[in-house]
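J.: generate a structure from the sequence data that follows.
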Amino acid sequence: MRWRRSNGNYMFRRLIEISAIQRSPPFVIVVHGPPKVGKSLLIKHNLPDVRGPVTIVSGKLRRLQFVECPNNMNAMINCAKFAVLALLLVDGSYGFEMETFEFLNIMQVHGFPKVMGVLTHLDQFKDVKN
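T.: Okay, here's the model as predicted:
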């Protein structure tokens, strides 16, 4: 009888720990870039159908949520407020666009989360010298 009580207490504590983990908010990763740069492709490279934010469980204590940020000003401000990490996609064949600089400026004003730059379309270069 004593073993069952201690085992039951252990299971009860374990359930409390698991529910606390599930209630903790995920780390939000915002994917931003100009049109046709590969934002959706980056988010759903392993998922057949994506509607809305994608949440991935990366361990017992951590969840990651990927959100695609639209290019209008209000959405950029909202994304800069709740993002923990921002993936800033840049078309390597074109360079920086105005939306990229606007998003960097907005993030700097609203708390500046960690930013990682991602170059895309590098396979379109035919000559290494260009």
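J.: can we go C-alpha only for contacts and neighbour counts from here?
T.: Noted.
J.: tell me what the helix or strand hosting Asn105 is packed against?
T.: Secondary structure from DSSP states H and E places Asn105 in helix 98-109. Helix 98-109 sits against helix 73-82, with contacts defined as 3 or more C-alpha pairs under 8 Å, 6 or more residues apart in numbering; DSSP states H and E.
J.: do that again at 10 Å, thanks
T.: Contacts defined by 3 or more C-alpha pairs under 10 Å, 6 or more residues apart in numbering; DSSP states H and E place helix 98-109 against strand 27-32, helix 73-82, strand 85-91, strand 114-120.
J.: now these in CSV, with mean neighbour count and distance to Gln108?
T.: Formatted as CSV, the helices and strands packed on helix 98-109 follow (neighbours: other C-alpha atoms under 10 Å; distance: least, C-alpha to C-alpha, whole Å):
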stretch, mean neighbour count, distance to Gln108
strand 27-32, 23, 15
helix 73-82, 17, 9
strand 85-91, 20, 12
strand 114-120, 14, 10
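J.: now show me the structure for the sequence below, then we'll compare the two:
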Amino acid sequence: MTTDPQTTLAAPTIPTDEARRINDDRMRAEMERRAHRDQVDNAFRSPEATRIRELVVADGNVDWREFVVYCGGILEVVAMVDQYGRPDTDRIIPKVDELFYERYSREEYVGMTVTRHPRNRPYCPPAETSAAQ
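T.: Modelled structure (predicted):
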């Protein structure tokens, strides 16, 4: 069996320094991904996240997962605490209301309203939203 040198595929030769640089870049990127993943995992298990989740679940107007995504991730949610590490309701409740109103207005736009009112408190839409109607 003979091989034609014109049809065989060979890997391009890369200088050793370039190969090391590429490998180092890949290793650095992998370490950064792992560090970020660990940071996110730790944030989900933190006492602050537990307290905020309890507050959002007790509020009952939005789902915890939706809330985390809406706020921009768990790292943003965990930052919503006061100087004592307790949930800052002045920052959390408006976000819950914004998410609730977004879902409600989406349902209203489609013509199928399942969620009428918040479960535990009266909801007043923002002034610019009510003026546009």
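J.: and the TM-score between them?
T.: Laid over one another, the chains give 0.34 as their TM-score (TM-score structural alignment, normalised by the length of the first structure), with 70 aligned residues with a C-alpha RMSD of 4.3 Å.
J.: want to throw the helices and strands packed on helix 98-109 of the first structure into CSV with distance to Phe101 of the first structure?
T.: As requested, those are exported to CSV (distance: least, C-alpha to C-alpha, whole Å):
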stretch, distance to Phe101 of the first structure
strand 27-32, 11
helix 73-82, 11
strand 85-91, 10
strand 114-120, 12
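J.: for Gln65 of the first structure, find the nearest of these.
T.: strand 27-32 (4.8 Å; C-alpha to C-alpha).
J.: how many degrees apart are the closest one and strand 85-91 in direction?
T.: Strand 27-32 of the first structure and strand 85-91 are oriented at 20 degrees to each other (axes from the mean of the first three to the mean of the last three C-alpha atoms, to 10 degrees).
J.: show me the helices in the second structure, by range?
T.: In the second structure, the segments counted as helices under DSSP state H are 16-45, 47-59, 64-71, 74-78, 89-110, 127-132.
J.: among the ones you listed, which is the most enclosed?
T.: Ranked by mean neighbour count, those are led by helix 74-78 with a mean of 19 (mean count of other C-alpha atoms under 10 Å).
J.: tell me what the helix or strand that Leu41 of the first structure is a member of is packed against?
T.: Here Leu41 of the first structure, judged by DSSP H and E, is contained in helix 39-43. Applying 3+ C-alpha pairs under 10 Å, 6+ apart, one finds that helix 39-43 of the first structure contacts strand 27-32, strand 63-68, strand 85-91.
J.: can the ones you listed go into CSV with extra columns for distance to Gly117 of the first structure?
T.: What follows is those, written out as CSV (distance: least, C-alpha to C-alpha, whole Å):
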stretch, distance to Gly117 of the first structure
strand 27-32, 10
strand 63-68, 15
strand 85-91, 5
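J.: Asn7 of the first structure: which of these is closest?
T.: That would be strand 63-68 among those, by C-alpha to C-alpha, at 28.7 Å.
J.: mind giving me the packing neighbours of that closest one?
T.: strand 27-32, helix 39-43, strand 54-57, helix 73-82, strand 85-91.
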